[in-house]
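Visitor: missing the sequence, but the structure's below:
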């Protein structure tokens, strides 16, 4: 029972879902008027580029033998998925979320790109930072920045996100997917780029 619950956290809060969570949360909380058509177009485009496309490319990598499981257990298995994700994020920044449209989301995705690049560099040095913690901590920092930027009270959401971060870390430890050091490193790799980039839009 407990094993199933902890394992579910790794899937519910999968790194591929975090950008979409951030985008949906932004559009739900922004006080700016944004036409529904634009919101729908951006959400659909990001759903395809940040979720559907990476999943399809993962299966291509699996068929060609570059990865073995979705957990990407070795540092070698992580190289191609991280490279692909970086290229996808560059495409998102050039075609979907530009600074002239929604500057907050633009820098959110720039932060995600920097975190992915940092994770890739660590992988090249044979260090496996937790991608789950990178994603959830980056999203948490983005939520904090939005609450300050828009002057909105989202204390409940932030408290829930703190619990989620703890649950994800516990899940990864329970599944023996990462060590404490890999989880802590992942949290900082996700949080710091978002924190630095706040200076450009907050």
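Guide: Thanks, I have the structure now. A quick note: this is a predicted structure, and the numbers were derived from the prediction, not measured.
Visitor: C-alpha only now, for contacts and for neighbours.
Guide: OK.
Visitor: which residue is nearest the middle of this protein?
Guide: Centroid-nearest residue in the chain, with Cα atoms, centre = their mean: residue 135, separated by 3.3 Å.
Visitor: Okay, buried residues for the helix or strand that that residue is a member of please.
Guide: Assignment of secondary structure by DSSP states H and E places residue 135 within helix 131-149. Residues of helix 131-149 classed as buried: 131-147 (neighbour count, 16 or more other Cα atoms under 10 Å).
Visitor: Alongside the first one, take a look at this:
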């Protein structure tokens, strides 16, 4: 039962959904008036580009024998998916959330791009960082920043996200997908770019 629960946590909170969660969180908390059709359009575009397209590309890579599982267990397996993800994030930045529209989300995705590039560089160096904790920590920092930016109480979100990050880390350790150092590196890669980029929009 415990093994099933921890495997489920790794699957449910897969890194692919974190950018979408960040966008959903922003639209749910922003006090600015944004027409509903625009919100739905942005959410749909984000879903297509950051979740559905990567999944389709994964199955293509799996068919070609370039990857073995969606968890990308080895550094060699990670290189092509991370490169493709960098390209996808660039498309999001230029076509879905350009800097002149919604600055907060623009810099959120700049942070996502920086984290992904850092993880890619480490993969080339044969250093494995936890992409799960990287994505979750990036969202965590962005959520805190949004709370400060709009001066709203997000204590419940912070508490829930802290529990989720802890559950993800526990899951990855239990499944022997990562060791403690790899989880810490992943958390740092997700957290720091979002923190540094606050200077540009907070």
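Guide: Received the coordinates, thanks. Everything numeric here is computed off the predicted structure, so don't read it as measured data.
Visitor: Please give the centre-to-centre distance between stretch 79-92 of structure 2 and its chain.
Guide: 12 Å (Cα atoms, centre = their mean, to the nearest Å).
Visitor: let me redo that: stretch 110-125 of structure 2
Guide: The chain centre lies 12 Å from the centre of stretch 110-125 of structure 2; the measure is Cα atoms, centre = their mean.
Visitor: May I see the buried residues of it?
Guide: 110-120, 122-123.
Visitor: and if you look at stretch 38-53 of structure 1?
Guide: Those would be 42, 43, 45, 46, 47, 49, 50, 51, for stretch 38-53 of structure 1 by 16+ other Cα under 10 Å.
Visitor: Filter those residues down to the ones in helices?
Guide: Cross-referencing the buried residues of stretch 38-53 of structure 1 against helices under DSSP state H gives 42, 43, 45, 46, 47.
Visitor: how about the last one, what's its match in structure 2?
Guide: Yep, that's residue 47 of structure 1 we're talking about. Under the alignment (TM-score structural alignment), residue 47 of structure 1 maps onto residue 47 of structure 2.
Visitor: For that match, which non-adjacent residue is spatially closest?
Guide: Of all residues beyond its chain neighbours, the one nearest residue 47 of structure 2 is residue 20 (6.4 Å), with distances taken as Cα to Cα, 6 or more residues apart in numbering.
Visitor: ok, now residue 132 of structure 2?
Guide: residue 15 (5.2 Å).
Visitor: Isn't that neighbour up against residue 138?
Guide: No - counting by Cα atoms under 8 Å, residue 138 is not a contact partner of residue 15 of structure 2; they are 10.2 Å apart.
Visitor: by contact count, what packs against the top helix by length along structure 2?
Guide: Longest helix in structure 2 by number of residues, with DSSP H as the criterion: helix 103-124. Helix 103-124 of structure 2 sits against helix 18-29, helix 75-91, helix 131-150, helix 180-196, helix 198-201, with contacts defined as 3 or more Cα pairs under 8 Å, 6 or more residues apart in numbering; DSSP states H and E.
Visitor: ok, 6 Å please
Guide: helix 180-196 (3 or more Cα pairs under 6 Å, 6 or more residues apart in numbering; DSSP states H and E).
Visitor: same for the helix it packs on, what does it pack against?
Guide: helix 103-124, helix 131-150.
Visitor: CSV please, covering those and showing distance to residue 35 of structure 2.
Guide: Output for these, formatted as CSV (distance: least, Cα to Cα, whole Å):
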stretch, distance to residue 35 of structure 2
helix 103-124, 16
helix 131-150, 19
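Visitor: Looking at the ones you listed, which is nearest to residue 197 of structure 2?
Guide: helix 103-124 (6.7 Å; Cα to Cα).
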